[in-house]
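> Sequence and predicted structure are below.
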Amino acid sequence: MNVLAIDTSSYVMGTALVKDSLPLGEITTHEKKNHSLRLAPAIRQLLRQTDMQENQLDRIAVTEGPGSYTGVRIGITTAKTMAWALGIPLVALSSMELLAQNGRYFDGWIVPFYDARRTQLYTGLFTCVNGEIERRETDQMKLLEDLLHELKNLDGPVLFLSPDRLIHEQRIREVLGDQAVFGAPLDGLPRPGELAQLAVNREPVADLHSFTPNYIRLAEAEAKWRAARAKAEDSSSSQGD
């Protein structure tokens, strides 16, 4: 099975290709640049360098979020378009589950996270059992202080994995002390190769056209628009009375 993976859920952009569960290639960039300009060229380059034709792909894998609103949208739009054009299945996985794979074999709690601004985090909770990552909580958006309070009540060390580590590391260490564990910088970066491997044995999305990202929260602009619309409707209703 040939699987092309796409991850743009953070400022890290990655695409990877596996054939029969063996990695063929991977392109990852860690710079905060426009994914919409770089993703398609990266996919073309990867296919060209691995001598793979688009019509040889068996499925597309993509991270569904949570994460960067724009980044998630770009990745999913690209993945859905390719899957539809090629007539192949689309597999979607949590960006938190993908990042948690870097904690494989860690004996303790695994907490992947992305910064969500205003001291909030997109995060999840996982453990490793016999070399396999297992979910313990659903992906959520939490205030950093609330998350640290919850983790402090857990037994055992906590491994934090994130490309946004430097933003929150000091506060995490202040609250959790020796309970907090941080790996090497590379451990905090999602790997598209892992995404491709995971997608081999996952069920595709049931309806390609109705599939939407898991933003967890509305984009700020949309939230403001809905609030303004609700206010206008309330005002109109009051005038009608």
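Received the coordinates, thanks. Residues are numbered from 1 along each chain as shown.

> switch to C-alpha atoms for all contacts and neighbour counts from now on
Noted.

> list the contacts for A100?
Contacts for A100 (Cα atoms under 8 Å, 6 or more residues apart in numbering) come out as I110, V111, P112, F126, I133, L161.

> if you set the cut-off to 10 Å instead, what comes out?
Each residue near A100 by Cα atoms under 10 Å, 6 or more residues apart in numbering is listed here: 94, 110-113, 124-128, 133-135, 159-162, 187-190.

> just P112 next, same as before
P112 sits next to 95-103, 121-126, 139, 159-163, 165, 188-190 when contact means Cα under 10 Å, 6+ apart.

> Would you tell me which strand is longest in this structure?
strand 132-143 (DSSP state E).

> Next one: the most centrally placed residue in the chain from D139, what distance?
The central residue of the chain, meaning the one whose C-alpha is nearest the mean C-alpha position (Cα atoms, centre = their mean), is S95 at 2.0 Å. As for S95, its distance to D139 is 9 Å (criterion: Cα to Cα, to the nearest Å).

> shared neighbours of these two, which are they?
Jointly contacting S95 and D139 under the rule Cα under 10 Å, 6+ apart are G65, P66, P112, F113, Y122, T123, G124, N214.

> Which helix runs longest in the chain?
As far as residue count goes, and with DSSP state H defining each element, the longest helix of the chain is helix 220-240.

> quick one: contacts of that helix?
Here helix 220-240 makes contact (Cα under 10 Å, 6+ apart) with Y69, R217, L218, A219.

> show me the contacts for Q179.
Contacts were defined as Cα under 10 Å, 6+ apart; by that measure Q179 touches G108, L151, K152, L154, D155, G156, P157, V158, L159, I172, R173.

> go with 7 Å
Each residue near Q179 by Cα atoms under 7 Å, 6 or more residues apart in numbering is listed here: G156, P157, V158.

> So the last one is in contact with F106, correct?
No. Between V158 and F106 no contact is recorded; they are 9.2 Å apart, counting by Cα atoms under 7 Å.

> Presented hereafter is structure B, for comparison with structure A:
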Amino acid sequence: MALILNIETATKNCSVSLSNKNEIVALKEIATQGFAHAENLHVFIADVLEQANLSLADLDAVAVSQGPGSYTGLRIGVSAAKGLCYALGIPLLALDTLEILAQQVQIESGYIVSMLDARRMEVFMGVYSSNYDAVESVKAEIIDENTLASYSEPLHIIGDGALKCQEILKGSNFIYHPEILYPSAQQMGVLAYKKFETNQFEDVAYFEPYYLKDFVLTTSPKK
């Protein structure tokens, strides 16, 4: 048995699951227009444990979505995960957010392109094979008509960043999945268990989210 608590807060979706090995046994999530992760996360953690009739003491590890994504969302999720690991003396697992998102699509050929909104015409983007192997390094990409032009294979575009790309990326090989907007802890079980089995643990004291971009503080023009 390997009971892993999975935390995904990199986007507007506040998502928590509990997995036994690679099988999800409990899930609680909600996506709202505003970020309510600080209010919901620990309530959701308690809820999934209650669903499974378990306690924090039963956990073998905590997995967290490491980014890229929302600066605030990532800080909340990683802080909670690190706090639990430190208090319980259990390992921390870090999963790539765009890879978690890619797991929502099953394809036989071509590639999966995960895109998360990074404001204006920029997205956080990762390209994955049908086996979910990374084809390109995760990057922040400003979308224009040349984006992904080197691919002739079918490209399955997912994530909330894809919504603003449809008017620019119109090739016949672009296949959009508008129903898939955010990564979910429901897809974290398999990825987390693979890392758990191979002891790919993070240093709880020094681990930081993968922001990819520097945090930019904006102020009201009225000030």
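All right, it came through fine. What you are looking at is a predicted structure, and each value in this text was computed from that prediction instead of being measured.

> what's the TM between chain one and chain two?
Here the TM-score of the superposed chains, computed with TM-score structural alignment, normalised by the length of structure 2 as the reference length, equals 0.89; 214 aligned residues with a Cα RMSD of 1.8 Å.

> Please, a PyMOL command that selects the buried ones among the contacts of Q179 of structure 1?
Isolation of the buried members of these (16 or more other Cα atoms under 10 Å) is achieved in PyMOL through the command below:
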select buried, resi 157+158
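
> Report how many residues lie close to the equivalent of E50 of structure 2 over in structure 1.
Per TM-score structural alignment, the equivalent position to E50 of structure 2 in structure 1 is R48. R48 of structure 1 sits with 12 neighbouring residues when counted by other Cα atoms under 10 Å.

> list the contacts for the equivalent of P154 of structure 2 over in structure 1?
Structural alignment places P154 of structure 2 opposite P157 in structure 1 (criterion: TM-score structural alignment). Taking Cα under 7 Å, 6+ apart, we find P157 of structure 1 in contact with G108, W109, Q179, A180, V181.

> Mind doing that once more with 8 Å?
The neighbourhood of P157 of structure 1, defined by Cα under 8 Å, 6+ apart, consists of D107, G108, W109, D178, Q179, A180, V181.

> now swap in A57 of structure 2 and tell me
Contacts of A57 of structure 2 were listed using Cα under 8 Å, 6+ apart, and they are L88.

> Next, count neighbours for G25 of structure 1.
Applying other Cα under 10 Å, we find 17 residues neighbouring G25 of structure 1.

> was I right about it contacting G14?
No. Counting by Cα atoms under 8 Å, G25 of structure 1 sits too far from G14 to count as a contact (10.8 Å).

> what about the helices in structure 1?
Counting by DSSP H, the helices of structure 1 are 35-49, 69-86, 95-100, 144-152, 165-176, 192-199, 220-240.

> out of those helices, which comes closest to A206 of structure 1?
Smallest distance to A206 of structure 1 across these (Cα to Cα): 12.6 Å, for helix 69-86.

> Which residues does that closest one contact?
If you take Cα under 8 Å, 6+ apart as the criterion, helix 69-86 of structure 1 is touched by 6-11, 35-36, 54-55, 59-66, 89-90, 208-209, 212-213, 215, 219.

> Tell me how far it lies from the chain's centre.
What separates the centre of helix 69-86 of structure 1 from the centre of its chain is 14 Å, taken as Cα atoms, centre = their mean, to the nearest Å.

> Equivalent analysis for stretch 102-109 of structure 2, please.
Shown here is stretch 102-109 of structure 2, whose average C-alpha point lies 16 Å from the average C-alpha point of the whole chain (Cα atoms, centre = their mean).

> Okay, buried residues for it please.
Using 16+ other Cα under 10 Å as the burial criterion, the residues of stretch 102-109 of structure 2 that qualify are A102, Q103.

> tell me how far the ends of it are from each other?
Length of stretch 102-109 of structure 2, first residue to last, Cα to Cα: 14 Å.

> ok, now stretch 63-77 of structure 2?
Its start and end residues considered, stretch 63-77 of structure 2 measures 10 Å (Cα to Cα).

> Which part of structure 1 matches it?
Counterpart in structure 1 of stretch 63-77 of structure 2, with TM-score structural alignment as the criterion, is residues 61-75.

> and what of stretch 184-191 of structure 2?
For stretch 184-191 of structure 2, the aligned range in structure 1 is residues 191-198, judged by TM-score structural alignment.

> What lies in contact with the matching stretch?
Counting by Cα under 8 Å, 6+ apart, stretch 191-198 of structure 1 makes contact with 3-7, 14-18, 21, 23, 25-26, 28, 61-63, 93, 98-99, 101, all of which sit outside it.

> what's the answer for stretch 12-21 of structure 2, then?
Counting by Cα under 8 Å, 6+ apart, stretch 12-21 of structure 2 makes contact with 1-9, 24-37, 40-41, 44-45, 48-49, 73, 182-186, 189-190, 193, all of which sit outside it.

> What's the local residue count around the aligned partner of L95 of structure 2 in structure 1?
If you follow L95 of structure 2 across to structure 1 using TM-score structural alignment, you land on L93. Using other Cα under 10 Å as the criterion, L93 of structure 1 is surrounded by 20 other residues.

> Apart from its chain neighbours, what residue comes closest to L93 of structure 1?
When the adjacent residues along the chain are set aside, L93 of structure 1 lies closest to T63, with 4.9 Å between them (Cα to Cα, 6 or more residues apart in numbering).

> In this structure the one you found contacts L4, no?
No. In this structure, T63 of structure 1 is not within contact of L4 by Cα under 8 Å, at 11.9 Å.

> Now render the contacts of Q179 of structure 1 as CSV, adding distance to A228 of structure 1.
Converted to CSV, the contacts of Q179 of structure 1 look like this (distance: Cα to Cα, whole Å):
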residue, distance to A228 of structure 1
G156, 46
P157, 45
V158, 41
